[in-house]
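J.: Provided below for reference: sequence and predicted model.
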Amino acid sequence: MTRIKAERLRRNWSQFELAKRANITQADICKIEHGKIYVYPNWRKRLAKALGMSEIELFEGRKSVIDG
């Protein structure tokens, strides 16, 4: 499971909810979670912001501040 999917599920969000919050299509969220497409730098920023995390926390596997 990708960190993006894990964080999304931890918040009980659907792919559609994350897509809406990050301004990325639901289809692209699905592809990102399954490793089928590259996560562009602008998408990385939007996903991290939507999930309330830094890009480093989200994409380098570090624990979020929320988790302690």
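T.: Thanks, I have it.
J.: can we go C-alpha only for contacts and neighbour counts from here?
T.: Will do.
J.: which residues are contacting the helix or strand containing residue 16?
T.: Following DSSP states H and E, one finds residue 16 within helix 15-22. Applying C-alpha atoms under 8 Å, 6 or more residues apart in numbering, the contact partners of helix 15-22 are 8, 25-26, 29-30, 43, 46-47, 49-50.
J.: okay, pairing it with this:
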Amino acid sequence: MKVAITSNGNSLESKLDQRFGRCGYFTIYDTETKGIEFLPNPNKDAQEGAGPASVQLVASRNVQKIISG
């Protein structure tokens, strides 16, 4: 299963970002392979629609769970 965690940076030391649609990065963790991917969020500065666009972004990576602030 893949889990997306909203993050303010692209490292394991980065903090949880309280915002979903406007977070800086999504840290994607694969519970089966133990792989980690840091995905920049291109929607963070969008004028509108950042939430739905971010849902589509993580869904395109086959994410099944989301952890956000």
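T.: All right, it came through fine. Keep in mind that this is a model prediction, so the values were computed, not measured.
J.: TM-score of the superposed pair?
T.: The TM-score (TM-score structural alignment, normalised by the length of the first structure) is 0.29; 32 aligned residues with a C-alpha RMSD of 3.4 Å.
J.: that older thread, any chance of CSV for the contacts of helix 15-22 of the first structure, columns secondary structure and distance to residue 19 of the first structure?
T.: Shown next, in CSV, are the contacts of helix 15-22 of the first structure (DSSP: H, G, I helix; E, B strand; the rest coil; distance: C-alpha to C-alpha, whole Å):
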residue, secondary structure, distance to residue 19 of the first structure
8, helix, 10
25, coil, 5
26, helix, 5
29, helix, 6
30, helix, 9
43, helix, 10
46, helix, 10
47, helix, 8
49, helix, 12
50, helix, 9
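J.: just to revisit the earlier point, any buried residues in the helix holding residue 16 of the first structure, and which?
T.: Neighbour counts over helix 15-22 of the first structure (16 or more other C-alpha atoms under 10 Å) mark 15, 18-19, 22 as buried.
J.: Of the contacts of helix 15-22 of the first structure, which pair is most distant in space?
T.: Spatial extent of the contacts of helix 15-22 of the first structure (C-alpha to C-alpha) is set by the pair 30 and 49 at 18.1 Å.
J.: circling back: including distance to residue 3 of the first structure, could the buried residues of helix 15-22 of the first structure go into TSV?
T.: Output for the buried residues of helix 15-22 of the first structure, formatted as TSV (distance: C-alpha to C-alpha, whole Å):
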residue	distance to residue 3 of the first structure
15	13
18	13
19	15
22	15
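J.: Show me which pair in those is furthest apart.
T.: Pairwise over the buried residues of helix 15-22 of the first structure, using C-alpha to C-alpha, the maximum falls at 15 and 22, 10.4 Å.
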